[in-house]
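> Got a predicted structure here, sequence first:
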Amino acid sequence: MSDSADDETPMLGMDLPEMAPQPSSGPYRVLARKYRPQTFAELIGQDAMVRTLGNAIARDRLAHAFLMTGVRGVGKTSTARLIAKALNCIGPDGQGGPTIDPCGVCEPCRAITEGRHIDVIEMDAASNTGVDDVREIIEAVRYAAVSARYKIYIIDEVHMLSRNAFNALLKTLEEPPPHVKFLFATTEVNKVPVTVLSRCQRFDLRRITPDMLFAHFSSILQKEGVEAEAPAIWLIANAAEGSVRDGLSILDQAIAHADLDGGGTIAAAQVRVMLGLSDRSSIAQLMATILEGDAGAAIDLARAQYALGIEPVAMVRGLMDLTHAITLAKVSRHDDPALAEADRERIGDWAKKLGFAPLNRLWQLLLKGHDEVLRATNPLEHLEMLLLRVIYAASMPDPGELAKLLEKGGVPAMPLAAPAAPAAQESMAVEPVAVVEAAATESADTPASALTVAQIHQLLESTGNHRLAVDVYDHLRIITLEPGNLVFAPVAGLGASFARDLGDALLAQTGSRWQVREGEGEGRPSLGNIRAAALADNDARIRELPVVKAALAAFPDARLVDGADNRHKSNP
């Protein structure tokens, strides 16, 4: 018997799976659940709310209904559970009262933490939206709590309740029994009726800043025994967008990603690949090609990134982030801890070289292109067209820069004066009408009392004789113009009664009789002819500018537009 027993003992010992000890921690819990705040001290970023609740509990001025609102993952449901524990905690000795620091060891605290307390009822309004679900609450609030100090109803996503359900809850919510507290949580407070909001004490939970998230994640990684590069943690903190839960989910994924790679350390490059973010160095190279105007290199870089799995919209976002960083660097407000020293220097160099106007145009082009690429059926094609648009439009000087360039003599000046004008050269700011008036002025031996053609035109305009003023401006070619005597060249555009009508108009305005007649010869050019020649000459000079030549080459369909005020010329 003993021999057989001895023989059987080693055989039992070989059954290792049955004899191996099971982990005491049980199944793996994700970080978002494992590190859910259990005390108000662990609730990060909500100091104002914690202070308000602490003072209310200390002064015994507790509201009957609380509403927590904020973006996803900032601790709304966790706060509701903490309030439930704070109100029902009895302390380790069983003699405690409501406190902002629940002990976590008494039966009510442990039961609420484990979600099994009979007097703390959690309800998901997304799946219990009807008036019948609310009617059950109304019926139950009449009964006192079974074992706790307060009966607490936690309603998550309360904005999902139907209109009738909200109406049914209003009376009970306004005057609940003294042993009942309502705790609501929602991400869309604008969908909660104002009648409900007015009956609740509202707490707006703020987004968690990247600095707080970085410190929180670093602490969790230390507890988990996982090493990580600081830029990697910053990337995760920024990707969380103010949500602790989202950040912990990304951190969970990053830990798994690092382990699978065999290094065991969370690296920034791995996090970028995991999140689908474009590589900073590649985006910097793409930005450099854009600023240099190298369209071919920009297209090649974009296609190479696309072949590596980077989405076109991610590349546009990367360019937008870089443009934003450069702009902030110009005002000394850029501080991204995730950046390497080389990237900081590169952004600083660009900030010194680029002005606010080109950066603003670049931002606007990328912002508009982002929506186009996001909605495109073929995002890569839209990205390539966007890059070409940015290259040829963002680097063009604005009117202010062009004016400064002209003042410094960077390009030749462009006088508007026509050859028939006086010798004085005019700048770009000279109005064409001034040139016309100067060209139409009589010679120095003309008496001071004599009228010029331009003055005759203005005189007719001021008296409302628009038809005759237009004829003078467009067709009147002067042969002789003396006081009381006007001889003009025959022009087909002038009617048979032009001489008589102009003489009568001059008599009425000057009080002197004028002899207006048609003579022989071509006469001097009309006011309209002088202005047209001046504009044509100015147009030719503008087109010779290097900047304008480059613009017309980049945009073949572009045309020069005369923005001058034409008030001096009336419509017929």
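Received the coordinates, thanks.
> okay, CA-based contacts and neighbour counts for the rest of this
Noted.
> Make sure I have this right: residue 121 is in a helix.
No - assigned with DSSP: H, G, I helix; E, B strand; the rest coil, residue 121 falls outside any helix and is strand.
> Which element, helix or strand, includes the residue nearest to it when sequence neighbours are not counted?
In space, and not counting its chain neighbours, residue 121 is closest to residue 153: 4.9 Å by C-alpha to C-alpha, 6 or more residues apart in numbering. Element membership of residue 153, judged by DSSP states H and E, is strand 151-156.
> Also residue 252?
Going by DSSP H and E, residue 252 is part of helix 244-261.
> Now do stretch 309-327: distance to the chain's middle.
A distance of 13 Å separates the centroid of the chain from that of stretch 309-327, by C-alpha atoms, centre = their mean, to the nearest Å.
> ok, and here's another one to check against it:
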Amino acid sequence: MENFIVSARKYRPATFMSVVGQSALTATLKNAIRNNHLAHAYLFCGPRGVGKTTCARIFAKTINCAHLTPEFEACNECESCRAFNEQRSYNIHELDAASNNSVDDIRTLIDQVRIPPQIGHYSVYIIDEVHMLSASAFNAFLKTLEEPPAHAIFILATTEKHKILPTILSRCQIYDFNRISVNDTVEHLQHVANKEGINAEPQALNVIAQKADGGMRDALSIFDQVVSFCGNSITYQSVIQNLNVLDYDYYFKLTDVFLENKVKEALLIFNEILNKGFDAHNFVGGLSSHLRDVLMCKDPETVQLLEVADSVKESYAAQAQKCPNDFLYSALAVINDCDMNFRLSRNKRLLTELTLIRLCQLTDKKKNELSEEFALPPIELIPEMHLGQPDAQQANTAPIQRAVASNAQPAPSSQPAAQPTKRNVVTAPPPISISITKPPVKKEETDTRTTVRSQQTEKQDNNFTVDSLEKAWKHFATEIIPEKTHAKNIMLNNLPTIESKHKLKLILDQKLQESSMNEVLYDLTSFLRRNLMNDFVEMEIIVDTTKENTKVMSPQDKFAKMAESNPALLRLKKEFGLEID
């Protein structure tokens, strides 16, 4: 039985022309070979699986080729090319810095650099995952990297450029590799499928490319996995089933349900999605991406921003014609709020369901017309009636004050009436009369209702005692905070002090305690405001570093301290010849 070779190795590019998605970089390297402008050190950096090590091998093979083609590609016929293809070349050396990251490994490499090549012109040293080298190894490598022998060329490859010392970066030509686009990945997967005799739907390959997230090696690995599941026929349904990807149809159906204001159907579709094992947060992210793609299809110039199959683009374009712009803008804002609050929510399913309900109500015309029809017209109040009142309180008490003004008789006054403040007043339409018989309301009852409503809108600012603070503090620590939380023990061992009517101060010993308390600070402050009936309570956390830096006393220091207060200990030590250990 013939050994199976994974597609990532079997179809690894062997020439610059076969490299996918890095045309600018490969053109630069070919021009350097054509003009004989070869640097002594290169740094290839970028995401995983985009061709860094592959390009390094092709570059090393090409510069040692004895008979370059007119396109400045390796000939694959000379001795140097054959040795490279058969993996017996002594001119190209690869070092894995993840497992050879010590100073001794670099010193061995430096000794090896001195040996000139036996065949070809250059000795090429490819160091993969170079960011894994230790700081000492980097420093030992600096001099050789700056002034190597004429025959030596170093190619460093890494996925994390920010971890490399600036002194190393300054000695290299830096090439940043890009993520491979979905279209380029689909074309390459189609090429591999044709070579292997596999029939693959373009929409299925598009899902694989999106799942790979810009990495060709990941895309080929997923392709092999899907082939093992589907055989020689890869369909869209089999791919989403194997990769556990949510079908596009769910998002299209949900958007139609939102437009028709069908709350029940939206909740049932979401329940079906959860029953299939999909995570609610991933669903929220997928729905936001779907609505974004629908918005992109509203304009022919932005359709090109979609990275989906052509058949799916038609579905997006058809749905974009049905979705008003205002709905899409509001829906994206609602979904974005849900995404930001998802991590903090304790009942994540309820949060998602409320979001779906809000989306269904965005185009509820009947509800919006009814709310506008029965909206109360604005009231122009006399200045004496609202002096010193907050704006929110004026808005809430306006209907009651209008009723009082209509029932009360005007009182004669010898003083001239106060002139109202000049401001723009919009004339409201007359209120709609509703034939509902209601018993007359006495003036005293009306005043009482007005007072109650005003009190409900005002913020609480009550005094509280140390006992009530301690009771609320311990209740939050024992009942509200989940078990195995560091903040729970901190709160049970430390109590805040009352600095003023609105300010509490908590003194801690360590910075670690401060970070743990900051995680629950928002919930704790809200809880204390409710229980202490004071909406202005604020918590200040201070770390007392003097306790951290307190010197640890030795046994001799402890004995000397005790002897200061009790000199009899010195006589006891002297008479019995005791020693302090």
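Arrived safely, thanks for sending. Not measured: the values here are computed from a predicted model.
> Any chance you could compute the TM-score here?
Once superposed, the chains reach a TM-score of 0.63 (TM-score structural alignment, normalised by the length of structure 1), with 417 aligned residues with a C-alpha RMSD of 4.4 Å.
> quick one: buried residues of the helix holding residue 252 of structure 1?
Neighbour counts over helix 244-261 of structure 1 (16 or more other C-alpha atoms under 10 Å) mark 244-251, 253-255, 257-258 as buried.
> Next one: the residue nearest to residue 121 of structure 1 from residue 125 of structure 1, what distance?
Residue 153 of structure 1 is 12 Å from residue 125 of structure 1, where distance means C-alpha to C-alpha, to the nearest Å.
> picking that back up, tell me the helices and strands packed up against the helix holding residue 252 of structure 1.
Contact analysis of helix 244-261 of structure 1 by 3 or more C-alpha pairs under 8 Å, 6 or more residues apart in numbering; DSSP states H and E lists helix 31-34, helix 210-224, helix 230-239, strand 265-266, helix 268-275 as its packing neighbours.
> Save the ones you listed as TSV, and put in distance to residue 19 of structure 1 too.
Formatted as TSV, these follow (distance: least, C-alpha to C-alpha, whole Å):
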stretch	distance to residue 19 of structure 1
helix 31-34	28
helix 210-224	27
helix 230-239	40
strand 265-266	33
helix 268-275	39
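> in structure 1, which spans are strands?
With DSSP state E, the ranges of strands along structure 1 come out as 65-69, 120-124, 151-156, 180-186, 201-204, 227-228, 265-266, 478-482, 485-488, 515-518.
> nearest to residue 434 of structure 1, of these?
Closest to residue 434 of structure 1 of the strands of structure 1 is strand 478-482 (C-alpha to C-alpha; 18.6 Å).
> Contacts only, for whichever residue in structure 1 pairs up with residue 85 of structure 2.
Counting by TM-score structural alignment, residue 85 of structure 2 corresponds to residue 113 in structure 1. Contact analysis of residue 113 of structure 1 by C-alpha atoms under 8 Å, 6 or more residues apart in numbering lists 38, 81.
> measure residue 113 of structure 1 to residue 327 of structure 1 for me?
Distance from residue 113 of structure 1 to residue 327 of structure 1, counting by C-alpha to C-alpha: 48 Å.
> what do you get for residue 73 of structure 1?
From residue 73 of structure 1 to residue 327 of structure 1 the distance is 31 Å (C-alpha to C-alpha).
> Looking at those two, which is more packed in?
The neighbour comparison of residue 73 of structure 1 against residue 327 (other C-alpha atoms under 10 Å) goes to residue 327, with 24 against 21.
> check contacts around that one.
Under the criterion of C-alpha under 8 Å, 6+ apart, the neighbours of residue 327 of structure 1 are 351, 356, 359.
> Hmm, the last one is touching residue 322, no?
Spelled out, it's residue 359 of structure 1. No - checked against C-alpha atoms under 8 Å, the pair residue 359 of structure 1 and residue 322 is beyond contact range at 10.5 Å.
> Which residue lies nearest the spatial centre of structure 1?
Compute the mean C-alpha point of structure 1, and by C-alpha atoms, centre = their mean the closest residue is residue 367, 7.5 Å away.
> Find the nearest non-adjacent residue to the equivalent of that one over in structure 2, please.
When structure 2 is aligned by TM-score structural alignment, residue 367 of structure 1 is paired with residue 339. Leaving aside its chain neighbours, residue 339 of structure 2 sits nearest to residue 284 (6.7 Å; criterion: C-alpha to C-alpha, 6+ apart).
> Could you measure from residue 393 of structure 2 over to residue 112 of structure 2?
With the distance defined as C-alpha to C-alpha, residue 393 of structure 2 ends up 83 Å from residue 112 of structure 2.
> swap in residue 373 of structure 2?
Counting by C-alpha to C-alpha - residue 373 of structure 2 and residue 112 of structure 2 are separated by 87 Å.
> is it true that residue 539 of structure 2 lies in a strand?
Yes - under three-state DSSP, residue 539 of structure 2 sits within a strand.
> Tell me how many other residues crowd it.
By the criterion of other C-alpha under 10 Å, residue 539 of structure 2 has 19 neighbours.
> For it, give me its contacts.
Residue 539 of structure 2 neighbours (C-alpha under 8 Å, 6+ apart): 503, 504, 505, 506, 521, 525.
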